[in-house]
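Peer 1: show me how the following folds:
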Amino acid sequence: MSAHYFEERPQSASRPGTVDLVLPDLHLRLETDRGVFSPEKIDLGTRILLESVPRPPQEGDLLDLGCGYGPIALTMASRAPEARVWAVDVNRRSLELTGRNAQAARLYKVSPVHVDEMPPEPRFSAIWSNPAIRIGKPALHAMLTRWLDRLTDDGVAYLVVQKHLGSDSLQRWLGEQGWQATRHTSRAAYRILKVTR
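Peer 2: Presented below is the predicted three-dimensional model:
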């Protein structure tokens, strides 16, 4: 993992690579690069999220918050081909990779968008995220508040967080903010938190 994956323009020199995303219902080869999250392999937390959450809603707007090179966004798009999937990140290298990976997979309803360029209108019936815990609690809380507030009334967010990186305290904080936050899955020291209004 690069220490700078949450920078807008990574300083690390490009070193393109590929990883395989293999799930029971999906097999994709994805372009990666230095300066993005988990460029050497699909992150274990991301894999647990994708293996354990229910299928996303089949229409409407879906959000991958912190898309990296796109494994979550492309899985959402594959499982909900009529929905629009917004792939949001601060890292422009990540957004370029997500766009190329979506085109290569012919998943044309994936829209990679910088966090500051996201249109204000869409509200999300599902948010899936492996959030950037390492940005620190104040920034993490601000990010989650910003995007969870855009859930539809019946929308559901699934967040994967390592136990030793604060999943239980994050669950408590979400509850204190008025969200219903429950543990959907616990596996290999990761928690999948289900968040609803």
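
Peer 1: alpha carbons only for contacts and neighbour counts from here, please
Peer 2: Fine.

Peer 1: contacting residues for Val22?
Peer 2: Applying Cα atoms under 8 Å, 6 or more residues apart in numbering to Val22 gives the contacts Leu28.

Peer 1: compare with the first, here's sequence two:
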Amino acid sequence: MSEDHYFTAQPASAAERRALTVRLAGRDVEVETAGGIFSPGRIDLGTSVLLRHVPDPPAAGDLLDLGCGWGPLALTMALEAPEARVWAVDVNERALDLVRSNAARLGLANVTAVRPDEVPDDVAFAACWSNPPIRVGKGVLHDLMRTWLPRLRADATAHLVVQRNLGADSLATWLTQDLGMHVDRRASAKGFRVLDVRA
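Peer 2: Below is the predicted model of the structure:
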């Protein structure tokens, strides 16, 4: 894995920030992105598919964006559920800095951008929206799912978007057979599956 890959803690590429206008929660907003993170030039196609098909987030409680990048999912949840606390979780420090500055720029005090080990153990999530980092490999991905999905509240759903040809169906099978989760396919679009995952 190159040291500049987006799922490393400290990307080696230049951190020069650039402005980007995107549509989140039905409005055009300006955010900052930078190299060395996932999809720095736009909202990637998978995240766009998820945003089109995911239901509104719960109005309150703790919400999780797992693998947040510069924050399109976390920022959307925070805009749509201002009374909720949104946890934007990533290993990439540059991505976390961008989420923090983007949340501040949009006046979103309800976003907490942290590394995985900084989320208190007693936090249980009312929902999870995630475009998980499939390219980290099956073992690491499965560890992520084993770590975070059991932290959903009993009434909560995780909404995951996974590219079909990168293993969406095999992940759904694994979640059902190995983790004992209930998995439904919410949507298929543009080569992606949106999966609803519940305990």
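
Peer 1: quick TM-score on the pair, please.
Peer 2: The TM-score (TM-score structural alignment, normalised by the length of the first structure) is 0.96; 196 aligned residues with a Cα RMSD of 1.2 Å.

Peer 1: could you count how many residues lie near Asp155 of the second structure?
Peer 2: Neighbour count for Asp155 of the second structure, taken as other Cα atoms under 10 Å: 10.

Peer 1: skipping its backbone neighbours, what lies nearest it in space?
Peer 2: Distances taken as Cα to Cα, 6 or more residues apart in numbering put Ala126 closest to Asp155 of the second structure, at 7.3 Å, once the chain neighbours are dropped.

Peer 1: looking at it, the one you found is touching His159, isn't it?
Peer 2: No - in this structure Ala126 of the second structure lies outside contact range of His159 using Cα atoms under 8 Å: 11.5 Å.

Peer 1: enumerate every residue touching the residue nearest to Ala83 of the first structure when sequence neighbours are not counted.
Peer 2: The shortest distance from Ala83 of the first structure to any non-neighbouring residue, by Cα to Cα, 6+ apart, is to Glu59 (4.1 Å). Applying Cα under 8 Å, 6+ apart, we find Glu59 of the first structure in contact with 80, 82-84.

Peer 1: which of those residues fall within strands?
Peer 2: Here DSSP state E is the test, and the contacts of Glu59 of the first structure give Arg84 as lying in strands.

Peer 1: among the contacts of Glu59 of the first structure, which recur in the second structure?
Peer 2: Among those, the contacts conserved in the second structure (both residues aligned by TM-score structural alignment, their matches' Cα atoms under 8 Å) are 80, 82-84.

Peer 1: ChimeraX command to pick out the buried ones of those residues?
Peer 2: Only the buried members of those enter the following ChimeraX selection, criterion being 16 or more other Cα atoms under 10 Å:
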select :80,83,84
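
Peer 1: ok, the kept ones among the contacts of Glu59 of the first structure vs Gly136 of the first structure, which is closest?
Peer 2: Nearest to Gly136 of the first structure among these: Arg84, at 29.8 Å, using Cα to Cα.

Peer 1: was I right to think that closest one contacts Gln58?
Peer 2: No - taking contacts as Cα under 8 Å, Arg84 of the first structure lies outside contact range of Gln58: 9.3 Å.

Peer 1: relative to the first structure, which residues correspond to the longest helix along the second structure?
Peer 2: Longest helix in the second structure, counting residues (DSSP state H): helix 93-105. Under TM-score structural alignment, the match for helix 93-105 of the second structure in the first structure covers residues 92-104.

Peer 1: the strands in the first structure, which residues?
Peer 2: For the first structure, the strands defined by DSSP E cover 17-23, 26-32, 61-65, 84-89, 110-114, 124-129, 151-162, 180-187, 190-196.

Peer 1: which among the ones you listed is found nearest to Leu174 of the first structure?
Peer 2: Closest among those, using Cα to Cα: strand 180-187, at 6.3 Å.

Peer 1: mean deviation of that closest one from the second structure?
Peer 2: Taking mean Cα distance after the TM-score superposition for the first structure, the mean distance separating strand 180-187 of the first structure from the aligned residues in the second structure is 0.6 Å.

Peer 1: in that strand, what counts as buried?
Peer 2: 180-184, 186.

Peer 1: dump those residues into a markdown table; add distance to Ile72 of the first structure as well.
Peer 2: Shown next, in a markdown table, are the buried residues of strand 180-187 of the first structure (distance: Cα to Cα, whole Å):
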| residue | distance to Ile72 of the first structure |
| --- | --- |
| Gln180 | 23 |
| Ala181 | 21 |
| Thr182 | 21 |
| Arg183 | 19 |
| His184 | 17 |
| Ser186 | 19 |
